[in-house]
Every structure is written in C-alpha cells, then in structure tokens.
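Student: Structure of the sequence below:
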Amino acid sequence: MGISYSVVEVDAVLRQDIRWSDVKKVPMVLIRQQDGKYVQMTDSSAIISLVASSLHDKRIDVGELAQFYPQISYFDDNGKKRQDILNKYFLMYQDRTPKNMTREIEETERKWRTWADNHLVHLISPNCYQTFEEALETFEWFALAGEWDIHFPKWERDLMVYCGATAMWVIAKILKRRHQLTDDVRSHMYDALNKWTAELKKQNTKFMGGKKPGLADLSVFGVLSSMEGCQTFKDCLQNTNIGKWFYDVKELVQQNRGKLLRERIVGVPALAQ
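Tutor: Okay, here's the model as predicted:
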C-alpha cells in the first residue's frame, strides 16, 4: 500500500492556501520530519526523487535527504533569472543501491524523466487551451477532478474556471510561439506519444521500468493524467496507441495508492530551515 496523503486544492487566482509560503508555485509537497518540522519541496520531479529516495531507505530522515536537492538560481541565455533544483532526476541510494539497478537503467530513466519535463509537458497548454472552448472544458475538468464544488464557494469556483480559462487561452498562444509549434498542435502531441510507445515496443516491455512502472512511467503518466478529461486526451486515444500503457499504469497506481484526503489549510507548522 502506498503513502497516505492530503491534497490541498489551491485557487490559482487568489492563492489563499499558499500565502504562508515564500514559493508561490505548485505542485509543492510538505513532508513532516522526525523533529516535527516540515520539509517543503517544489517541482514534481524533485518531489518524486525525494519521496522515492525516502521509501528506498527509511533509515535516513527525509529532512536529511532534502538537502541533496538544493534550489539554485541562474540566468538563462536571455538574461532572465531562473530557478531550478539540483539533482532532481537522481535518487539518493547512499550505500544501498538496489541489486537490479545498473547505470544504464538509471541513465535511461533520467533521460525519459527529463524528456517529460523538457518536451512533453510543454505540449499540454498549447493543446488543451488552443481555443477558448477547449480552455473552458479543461478548467471544468479541473473543477470536477479537484472537487472544486465541494472545497470552494460557487463564486470562487466560477472565478477559477472562467478567469483561469481566459488567462490560459491567451498564454497558450505565447507558449505555442515560444516552443515553435505549428498550427497543428495536436500533431506534436501525437509525435511525442508515438515516440514513447515506439520506445516501449523497442524494449519489448510493458512499461519503461520493465514489468512494473518506473519513475519515467510515473512522470509521463502524471503529465498525461492532467489532461485526462480533456478533448486533447480523447484525440490522443483515437490517434495514438497510448491508451493501453496509460490505463495499465493507472490501474496499478490506483491499486497501490495510499489514502487520499482533500482539504483546505490556512497555515502549516514550522518549515525546516
């Protein structure tokens, strides 16, 4: 059985639930250390690596492991300040590397996790928000999946849906140009998914991790599950072979997940320094 956890739905417009945080970026995770303080980690890939490292060797406190994933600032080629997390695709095995883990397996896993972050995820917005109708449909899906009707008053739920859809419809056009996508944005998504399934066929394995999903599988699954209720995803099921792999991963995720609780918060205990 997996780890039980609470999910806090954050209003992307007002952001009341993360006012306490210096970092205004989601996803983020708070994990309680042995001393009762919380470790805060942002970036989905860093979160995956931290949690996977902790599950691998429970002797080491999660706060100690988090120190291997420091946040850094740098300036990109355009002179814009960026932030990132070091080692976010690396698991900290210490002196307990799994016997079946080879350098080749680790490098392949990091390659596809990086691909999911640097390529696949950038195809989501230009596809899911390419028209206002699709943008609105996408936010209605978010509202359904996140149970916004339960956790937010109607005025706030509608604010999130309509303001969010409008903003992302505009932003999607900017992202399309930034990532040099053609007007046929669906074709880029199909090409990416075909590349993934072609690699699975080449390896002759059910999952990229072999007989069971690995972290690369979970990374790609996480990206695609964010648009599962959208027209883009329906089109992908019809025009690629991604469906079998996706639902095989989803079945195992649901079978092994811990207890999920959705809630709202107004503050958190002291964070680790």
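
Student: When you work out contacts or count neighbours from here on, use the C-alpha atoms and nothing else.
Tutor: OK.

Student: and stretch 102-117, how far from the chain's centre?
Tutor: Between the centre of stretch 102-117 and the centre of its chain there are 16 Å (Cα atoms, centre = their mean, to the nearest Å).

Student: Run through the strands of the stretch 1-150 of the chain in chain order.
Tutor: With strands called from DSSP state E, counting those that start in this stretch, the stretch 1-150 of the chain shows them at 5-8, 28-32, 38-42, 71-75, 81-85.

Student: So which elements touch the top helix by length along the chain?
Tutor: When the chain is parsed with DSSP state H, its longest helix is helix 154-178. Using 3 or more Cα pairs under 8 Å, 6 or more residues apart in numbering; DSSP states H and E as the contact test, the elements touching helix 154-178 are helix 124-128, helix 132-145.

Student: right, so the ones you listed: which one is the most enclosed?
Tutor: Stretch with highest mean neighbour count among the helices and strands packed on helix 154-178: helix 124-128 (a mean of 24; mean count of other Cα atoms under 10 Å).

Student: which other residues reach that one?
Tutor: Here helix 124-128 makes contact (Cα atoms under 8 Å, 6 or more residues apart in numbering) with 134-135, 138, 168, 172-173, 175-176, 185-186, 189, 227, 230-232.

Student: can you pick the most crowded of those residues?
Tutor: Highest neighbour count within these: residue 135, with 28 neighbours (other Cα atoms under 10 Å).

Student: got the contact list for the closest residue to that residue other than its chain neighbours?
Tutor: Nearest residue to residue 135, sequence neighbours excluded (Cα to Cα, 6 or more residues apart in numbering): residue 129, at 4.1 Å. Shown in contact with residue 129 (Cα under 8 Å, 6+ apart): 135-136, 138, 165, 168-169, 172.

Student: please redo it, this time with the cut-off set to 7 Å
Tutor: Neighbouring residues of residue 129 by Cα atoms under 7 Å, 6 or more residues apart in numbering: 135, 168-169, 172.

Student: if you go through the chain in chain order, where are the helices?
Tutor: Using DSSP H, helices in the chain cover 44-56, 62-66, 103-118, 124-128, 132-145, 148-151, 154-178, 185-203, 215-225, 231-239, 242-256.

Student: Going by contacts, tell me the helices and strands next to the second one.
Tutor: What that stands for is helix 62-66. For helix 62-66, the elements it packs on are helix 44-56, judged by 3 or more Cα pairs under 7 Å, 6 or more residues apart in numbering; DSSP states H and E.

Student: what's the helix it packs on packed up against?
Tutor: Applying 3+ Cα pairs under 7 Å, 6+ apart, one finds that helix 44-56 contacts helix 62-66.

Student: want to put them side by side, so please do this one too:
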Amino acid sequence: MRRVNFSGLAAVYRAADGVAAAVSSSHQFAQLALYSSSSNSYSKSRWFFDNYSNMAQKSAFAVAGAVVFSVAASSAADEVYAKEPLPPNVRPDDVVLYQYEACPFCNKVKAFLDYYNIPYKIVEVNPLSKKEIKWSDYKKVPILMVDGEQMVDSSVIIDKLSPKIRPSVAVKPSQEADDEEKKWRGWVDNHLVHILSPNIYRNTSEALESFEYITSHGNFSFTERITAKYAGAAAMYFVSKKLKKKYDITDERSALYEAAETWVDALNGRDFLGGAKPNLADLAVFGVLRPIRYLKSGKDMVEHTRIGAWYSRMESAVGESSRIKS
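Tutor: Next up is the predicted model:
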C-alpha cells in the first residue's frame, strides 16, 4: 500500500512538539484510532495507525479520530411533531451515556433517547486517558449503562432498547416496513458515515472550523486542546484524502449531496421513512448528520439538496434533549 507523504506536516508537528510532549502518545492512546467510536463503524480504519505507529505525534491523530464533531443547534419547523409518549412503567430508572460529545454514533444513541424522552446522564470521556471508562473492558464509546446493565455499540444499544420501548408506543410495523428500516440503518453504518470525514476535513479552513468545536466542547486539558486544534486539524486534512481513496470517493461534496438525495428518494414523499412518525432509520440518519449540520459541509448539504425539510421535521420531532444536567 502506498504511504501518504507527511513531510508537509513537519513544521506543524515541530511547532506542536512542546505541547504534545505533555500529552500521552502511548500505544494505548493511539488505539482510539480513526473513528473508533463504534465497532460497527470507524474502528475499521485502525490500519492507518498501524502504518504510522512510530510517529511521535500519535496523540494528535488520536484526538482527531476520537470524534466527528457536531455543532448542536435547533431551527424552527413549520409543523410541530410530538415526541413519542413513553409510559412510566417502561422508562428505565437510571441511564448513563459515556460519550465523546461530537461522536456521530453517540449522537445516534442520543437521538433515540431524546425522541423517546428517556432521561439520561452524560459522562464525557477524555479520549487521551479514557479514565472515565477504565472500569469497562470495552474501551470505545458509546457505552450506555441502563439500570446497571452495560450496553455497547450504537446499533446494538438501540436494538436492545427498542423492543422494550417501542411496543408500548406503536403498533408493530409490517414485515415490509421492518425490512426497509433495517436496510437503511445498515446504509447509515456502512455508507453514510464514511462520507462525513472527507467532507468536514475537505480543506484547511473546514478542518480548523471543525477542530474549533472539538477544543471548545470535548473533555480536554488546555495542552490537549492546543494539540488537537492545530496538529490534529492538519493531520486529519491529509487523513481525509486517504479515506477518499479507501472508500472510492472522487468528489466528497458530490458524494455527500448524492447520499442526501438518496435518503430523500427513500422517503418517497413521506414525512419520515417511518411514515407519519420517525422510525429507527430516521433517527439513525438524523443522529449521524447532527455532527455536521451546522458546519460548512452541513450547510452546503442543506443548500444544495432536498434534505433540509426532512431534517427540520426531525429536529422538531426529536425536540429538546432529555439529558439530565448535573
């Protein structure tokens, strides 16, 4: 496999060395890996770190790969869509989400919890030390604790929670609707997520825009924030080019627009894939798109495709976060 030439980053890394020295660059830290948020997704990109395991600046890459950042914002919709009512007898008593704020798969879990109005607490994990999840054998996020039971991997988490919750709020969907939902949930995990990174790191200005969010919202120390913003943004710009080749993406914006239009076509005139109300596929697409919606890439997506109306309906349907503020 042909290696990426990182000589152009030498000056960036030298400038960041003084800061990066204060950050762990151990092999364990590098195992965050590019997009290692969920085993059903970005952990497959660990090959990149295997190829560059001797780089002194692995910490910057690991911080970069730990998250695909989101800027959470809500916009007014023309029509109000109510959340699904959840009877008290099926609502868990204690739900805790271990997450990276900007992780698309963590956002997918949060979209599910918010829509079904399940109160949950957040533990923001430091992607360097990961001390918040030292107790778990699973060293990635999301991790969801539900009344003392550990659940991992975003799609698996939702698969476990859904049967306990959905029968109480809706009629069981037909086999055709169920198959459609599964098809598009798979499309999210196996296609849509791979388009995000090449778009948000498309050029230096967009990479820095994205890392501005990371440094402001992630659980980082001051020195970690500096390293992430500059060395990480520069590194991920080049990594995104590698990902374009890996996933055979010629034009990242065109790929994003095509994915958005593909989703709108799947709706086939319906408000949601689930019909009058969102189903799990709607929540999955919405969850992973939240990280980019109000970055330049997301704004371009809404401006140049038909997805904006659906997204606004989803914002209204999912509504306010059901997170319990500490």
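
Student: Out of the strands of the stretch 1-150 of the first structure, which one sits most buried?
Tutor: strand 38-42 (a mean of 20).

Student: Distance from the chain centre to it, please.
Tutor: Centroid separation for strand 38-42 of the first structure versus its chain: 15 Å, with Cα atoms, centre = their mean.

Student: got it, and stretch 205-224 of the second structure?
Tutor: For stretch 205-224 of the second structure, the separation from the chain centroid amounts to 15 Å (computed by Cα atoms, centre = their mean).

Student: Repeat that for stretch 140-154 of the first structure.
Tutor: Put simply, stretch 140-154 of the first structure sits 19 Å off its chain's centre (Cα atoms, centre = their mean).

Student: same check, this time on stretch 297-312 of the second structure
Tutor: 18 Å.

Student: Tell me the counterpart residues of it in the first structure, please.
Tutor: Mapping stretch 297-312 of the second structure onto the first structure (TM-score structural alignment) gives residues 232-247.

Student: Enumerate residues external to the matching stretch that contact any of its residues.
Tutor: The contact list for stretch 232-247 of the first structure, computed with Cα under 7 Å, 6+ apart, reads 127-128, 190, 193-194, 197, 221, 227.

Student: Identify each buried residue in it, please.
Tutor: Neighbour-count burial for stretch 232-247 of the first structure flags 232-233, 236-237, 241-243, 245-246 (criterion: 16 or more other Cα atoms under 10 Å).

Student: hmm, back to that, adding distance to residue 42 of the first structure, write the helices and strands packed on helix 154-178 of the first structure out as JSON lines.
Tutor: Listed next are those as JSON lines, based on distance: least, Cα to Cα, whole Å:
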{"stretch": "helix 124-128", "distance to residue 42 of the first structure": "20"}
{"stretch": "helix 132-145", "distance to residue 42 of the first structure": "20"}
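
Student: when you align them, which residue in the second structure goes with the residue nearest to residue 135 of the first structure?
Tutor: Checking TM-score structural alignment: residue 129 of the first structure goes with residue 201.

Student: For its match, give its distance to residue 192 of the second structure.
Tutor: Using Cα to Cα, to the nearest Å, residue 201 of the second structure is found at 16 Å from residue 192 of the second structure.

Student: same thing with residue 245 of the second structure?
Tutor: Distance, residue 245 of the second structure to residue 192 of the second structure, using Cα to Cα: 16 Å.

Student: of those two, who's got more company?
Tutor: residue 192 (20 against 11).

Student: Burial check on residue 161 of the second structure, number of neighbours?
Tutor: Neighbourhood size, residue 161 of the second structure [other Cα under 10 Å]: 15.

Student: correct me, but residue 287 of the second structure touches residue 113?
Tutor: No - the pair residue 287 of the second structure and residue 113 does not pass the contact test of Cα atoms under 7 Å, sitting 10.8 Å apart.

Student: For the contacts of stretch 232-247 of the first structure, work out which two are farthest apart.
Tutor: 128 and 197 (21.3 Å; Cα to Cα).

Student: how near is the counterpart of residue 223 of the first structure in the second structure to residue 58 of the second structure?
Tutor: Under the alignment (TM-score structural alignment), residue 223 of the first structure pairs with residue 288 of the second structure. Noted for residue 288 of the second structure: a distance of 26 Å to residue 58 of the second structure, by Cα to Cα.

Student: And for residue 319 of the second structure?
Tutor: Residue 319 of the second structure sits 38 Å away from residue 58 of the second structure, going by Cα to Cα.

Student: Counting neighbours, go ahead and name the busier of these two.
Tutor: Per other Cα under 10 Å, whichever of residue 319 of the second structure and residue 58 has more neighbours is residue 58, with 25 against 18.

Student: what do we get in the first structure for that one?
Tutor: Here residue 58 of the second structure stays unmatched in the first structure, going by TM-score structural alignment.

Student: repeat for residue 263 of the second structure
Tutor: In the first structure, the residue paired with residue 263 of the second structure is residue 196, using TM-score structural alignment.

Student: What is the burial count for that match?
Tutor: Look at residue 196 of the first structure: counted by other Cα under 10 Å, it has 20 neighbours.

Student: One more: residue 211 of the first structure?
Tutor: Neighbours of residue 211 of the first structure under the rule other Cα under 10 Å: 9.

Student: if I look at the closest residue to it other than its chain neighbours, how far off is residue 197 of the first structure?
Tutor: Spatially, and ignoring its direct neighbours in sequence, residue 211 of the first structure is nearest to residue 205 (6.6 Å; Cα to Cα, 6+ apart). Separation of residue 205 of the first structure from residue 197 of the first structure (Cα to Cα): 10 Å.

Student: Same drill for these two, tell me which one is more crowded.
Tutor: Neighbour count, other Cα under 10 Å: between residue 205 of the first structure and residue 197, residue 197 has more, with 20 against 13.

Student: wait, what's in contact with that one?
Tutor: Shown in contact with residue 197 of the first structure (Cα under 7 Å, 6+ apart): 241-242.

Student: Apply 10 Å and report the result again.
Tutor: 203, 206-208, 240-245 (Cα atoms under 10 Å, 6 or more residues apart in numbering).

Student: Which single one of these is nearest to residue 83 of the first structure?
Tutor: Proximity of these to residue 83 of the first structure was ranked by Cα to Cα; the top entry is residue 208 with 29.1 Å.

Student: Lovely, talk soon.
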